[in-house]
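Trainee: Would you be able to build a 3D model of this:
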Amino acid sequence: MVNRPDNSSSWVRDKIFLGMSFGEYLKSNVTLGNGIAALILAVAIPVMIYRLVYGLGASTNLTDTNPWGIWIGVDILCGIALAAGGLVMGTMYYLFGMKEYHHFVRPAILTSLLGYIFAVFALLFDLGRYYRLPYPMVVSYGLTSIMFLIAWHFALYIVALLVEWSPALFEWLNLRKFREFFSKLAVWATVFGVIIAGGHQSALGALFVVAPGKLHPLWYSELLPVYFLVSAIVAGLSMVIVESMLTHRLFRKQVEH
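Mentor: Okay, here's the model as predicted:
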């Protein structure tokens, strides 16, 4: 009796474990970086649970007078700017035809997608009533609110990034027809994403334009939306450079460039 190879186990080994056995894959992940990440999670998970159970005030000492902590400036204002690499690289490749940068497009789009997803996840801990996060989508339509615009743009841009990234996913799954279909949609998703991303990157700056009393006069300007957009373009490109360098060093056996 001839033993046929198990296609499912072969697929898992090639696609999930990168051609290594399960034991080899586990050993390859025992690194200093993963160890540091595990220590951070060991401290962060109990803190996150404490915040969700006892509330924002008990865990941060924030009040209605000072409702935003310093991490708002880190995870939303800075984090979203750093996630603009997908916007810049997608525009350069799909709209301006700069094909020489095609090696950077997929990593940049994936980095942007993860950045936006993590930013939304972080909002669960930044908002006092985190369970009302989807309210702007289905319950309360604040059409004159900048926060409403940002919430909708975040959601729509995540959808656009998913469409742009999906050809790589379907290529990985060997689904050729789906890959061809979504590859055609990627150009239109990029056009849509340029409008959406440019809008909410500027809107993050507009948050401070409508609240001049919250800013020192040295930092206040009516051009803050423009400054935020330009800063996001530069920060996004910087993140693409750092991400490409780290990817090449850590996964040089799995990637060609």
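
Trainee: going forward, measure contacts between C-alpha atoms and count neighbours the same way
Mentor: OK.

Trainee: three-state assignment of residue 117?
Mentor: Secondary structure, DSSP: H, G, I helix; E, B strand; the rest coil: residue 117 is helix.

Trainee: count of neighbours near the nearest residue to it once chain neighbours are set aside?
Mentor: Nearest residue to residue 117, sequence neighbours excluded (CA to CA, 6 or more residues apart in numbering): residue 158, at 7.4 Å. For residue 158, the number of neighbouring residues by other CA atoms under 10 Å comes to 21.

Trainee: Please name the residues that touch residue 158.
Mentor: 113, 116, 117 (CA atoms under 8 Å, 6 or more residues apart in numbering).

Trainee: and for comparison, fold this next one:
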Amino acid sequence: MTPIRAVLLALVALMAGVAVYRLLYGLGAATNLSDEWPWGLWIGFDVLTGVALAGGGFSTAFIVHILHKHKYHSIARAAMLTSMLGYIIVSVGLFLDIGRWYNFWRPFVFWGYHSVLFEVFWCVFLYTNVQILEFGHIVFERVKAPSIKKIFDAMMPFLFIIGILLPTLHQSSLGSLYIVAVDRLYPTWWSLIIPVFFLTSAVFVGPAMVSFEGWLAARAYGRNFAHEMPVLSSLVKVSAWLMLFYVVLKGIDLTWRGAWGYVFNGSFEANMFLLEMVLFVIVPMIMYFTPGVRNSIGGLVTASVLVVAGVILNRMNVVFTGMATASGGSYFPSWMEWSVTIGLVSLLIVAYCFIVENFAIFEEDQKTLAEINKAYRYGTAQVST
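Mentor: Next comes the predicted model:
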């Protein structure tokens, strides 16, 4: 227990109290949502942004376990852990944003298969459970139960395939929710191919999030981040090419729809779009393409932070900036909304610390555990803590 962890746990406790109040007295008592602003901070950040930032799990799993690029294997577990915790937090945030939360069970029984939200619900629910099962493979390395571990080992190929298919569906479907907002969402963000933009950004933010998370973990636990630099420097080139695809496709889309005038009309929405594209997409893309930048710790971390911030800004622009003029109202989250969001992030950090300190997530821990298991198996060495 450290002072920082004590503060984080206090924020989690506050979040739990506010969550109980919200469930007892409703969204109206706990939030500043209205008919003009039915989707606020919890949907905008906790769900849409949270799902995007958790995309490092499925993109890394695809590269390592489907394309068999084993040089990235050392970072796969950390990416999958961050993704799993992110989706659990997303599920909690989504549950709290349901108006009549006691009807949460209805999608399990009543199949509204014409609804995009129904598909998003099922994909998020199934993918969260798939990730928990994938983590079982790691748990039973630590908890000695060979027969159970064999079951999880046999399940892993199937889980990896399903775990890539499901997020591909719901990452794009979250963008599909805004296709019907053709007369409400500002034209720089609205598009018939907004699902492609959502999916692409969720994939290219994955390596950036893995790099940023790895740097934070290295600082927190005194790990040698330079040891991971060759792997991460190679991985972010995937982001660079996807970001180039994103920029080119965005330009083609604006040209096809004749929407370039909305980009340079000087409005707040136009300026926010330019800020998002230039500072948080084009600049880090160039940094990733530059070997001298991505091969340095400062350059890699800076570019990754810009990419992560850019995806957050994109989701916030879609949810808030792009809808503000058409809504006819105003919205700013209540202190209870902020406390829940901050508390969920605090819970994610505490859970992450507990897991990496007790299970073999980092590469050096995996090697140590393998040596311990080998020593116990053959009785050739004494093992000490």
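
Trainee: quick one: TM-score?
Mentor: The TM-score (TM-score structural alignment, normalised by the length of the first structure) is 0.81; 227 aligned residues with a CA RMSD of 1.9 Å.

Trainee: Quick one: the helices in the stretch 51-200 of the first structure, in order.
Mentor: With DSSP state H, counting those that start in this stretch as the definition, the stretch 51-200 of the first structure shows helices at residue ranges 70-71, 79-82, 85-90, 102-126, 135-138, 146-172, 176-209.

Trainee: Could you export those to CSV, including columns for distance to residue 11 of the first structure?
Mentor: Shown next, in CSV, are the helices of the stretch 51-200 of the first structure (distance: least, CA to CA, whole Å):
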stretch, distance to residue 11 of the first structure
helix 70-71, 41
helix 79-82, 34
helix 85-90, 29
helix 102-126, 22
helix 135-138, 39
helix 146-172, 11
helix 176-209, 17
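
Trainee: winner for burial among those helices?
Mentor: Highest mean neighbour count of those: helix 85-90, a mean of 28 (counted as mean count of other CA atoms under 10 Å).

Trainee: equivalent range in the second structure for that one?
Mentor: Per the alignment by TM-score structural alignment, helix 85-90 of the first structure matches residues 56-61 in the second structure.

Trainee: same question, stretch 191-210 of the first structure
Mentor: Aligning stretch 191-210 of the first structure against the second structure (TM-score structural alignment) gives residues 161-180.

Trainee: how distant is that stretch from the center of its chain?
Mentor: Distance of stretch 161-180 of the second structure from the chain centroid (CA atoms, centre = their mean, to the nearest Å) equals 13 Å.

Trainee: Also stretch 149-158 of the second structure?
Mentor: On the basis of CA atoms, centre = their mean, stretch 149-158 of the second structure sits 25 Å off its chain's mean C-alpha point.

Trainee: now swap in stretch 194-210 of the second structure and tell me
Mentor: Centroid separation for stretch 194-210 of the second structure versus its chain: 9 Å, with CA atoms, centre = their mean.

Trainee: what does stretch 199-215 of the second structure give?
Mentor: With CA atoms, centre = their mean, you get 8 Å for stretch 199-215 of the second structure.

Trainee: And stretch 33-51 of the second structure, by the same measure?
Mentor: Computed by CA atoms, centre = their mean, the chain-centroid distance of stretch 33-51 of the second structure equals 15 Å.

Trainee: ok, and for it, which residues are buried?
Mentor: Of all the residues in stretch 33-51 of the second structure, those buried under the rule 16 or more other CA atoms under 10 Å are 33, 37, 40-51.
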